[in-house]
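Visitor: Please find the sequence and the predicted model below.
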Amino acid sequence: MSDAQAFIDNLVKTNDVVLFMKGTARMPMCGFSGTVVKILDHVGVDFQDVNVLADDAIRQGIKDYSNWPTIPQLYVKGEFIGGCDIVREMFETGELKQVLSDAGVALDA
């Protein structure tokens, strides 16, 4: 396992919710990342954001880690949930909130 992979593995296993994204939660650098941030903010979940643009090894490493070719990528309790389209669909159906709740992740009321 590379240093980047070890870093990624540690992040997803030690944080309830992690979003690998382009930019930061405060300043998304692409529309897809911004959409996922808005959804997570709307459901009221605290999450760790990781700016893949800051480190090429992390940017490629997360794609290898998940075997998923695109960014953003959302993880809940160490489990890969998906990218923007999947998160958006789960949000629209109510499934995202249920997954978070079932995982024991605290949501703002």
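Guide: Thanks, I have it. Numbering: from 1, shown residues only.
Visitor: switch to C-alpha atoms for all contacts and neighbour counts from now on
Guide: Will do.
Visitor: measure residue 36 to residue 82 for me?
Guide: For residue 36, the distance to residue 82 equals 10 Å [C-alpha to C-alpha, to the nearest Å].
Visitor: try this one next to it:
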Amino acid sequence: MDTQAQIKEIITSHPVVLFMKGTAQFPQCGFSGNAVNILRASGVEKLHTVNVLEDAAIRQGIKEFANWPTIPQLYINGEFIGGSDIMTEMYQSGELQKLVKA
């Protein structure tokens, strides 16, 4: 399976997917840690994370998949939502909480 197909399978198999540096328990960058905290505060119970530091093909592939240059990247119900800044804005406006409950 090629990397793009693998990424598509991951994001369609789980309602909330965060491609991040490190894990939810041990984020390896501040932006990834912020993203996990925002998702937890938004009421996400089943967060599926993908540690891009463990797989160079996924790390590069996810940037191409969404045409988005940075990590973390959030997907909800197969849709690309954005990175840490967008998640922060959406959380502050209450939009993210609505999305994860839907």
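Guide: Yep, it's here. Fair warning: this is a prediction, and the values are worked out from it, not measured in the lab.
Visitor: Looking only at neighbour counts, state which of residue 36 and residue 82 of the first structure leads.
Guide: Per other C-alpha atoms under 10 Å, whichever of residue 36 of the first structure and residue 82 has more neighbours is residue 36, with 25 against 20.
Visitor: close enough to count as contact, that one and residue 84?
Guide: Yes. Using C-alpha atoms under 8 Å, residue 36 of the first structure is in contact with residue 84, at 5.9 Å.
Visitor: any shared contact partners between those two?
Guide: In terms of C-alpha atoms under 8 Å, 6 or more residues apart in numbering, residue 36 of the first structure and residue 84 are both contacted by the residues residue 72.
Visitor: Which residue ranges of the first structure form strands?
Guide: All strands of the first structure, identified by DSSP state E, fall at 17-21, 48-51, 73-76, 79-82.
Visitor: Distance-wise, check the residue nearest in space to the middle of the second structure relative to residue 2 of the second structure.
Guide: Centroid check for the second structure by C-alpha atoms, centre = their mean gives residue 18 as the closest residue, at 2.1 Å. Residue 18 of the second structure sits 20 Å away from residue 2 of the second structure, going by C-alpha to C-alpha.
Visitor: With residue 21 of the second structure instead?
Guide: In terms of C-alpha to C-alpha, residue 21 of the second structure sits 21 Å off from residue 2 of the second structure.
Visitor: ok, the two, which is more surrounded?
Guide: Neighbours per residue, other C-alpha under 10 Å: of residue 21 of the second structure and residue 2, the larger number sits with residue 21, 23 against 9.
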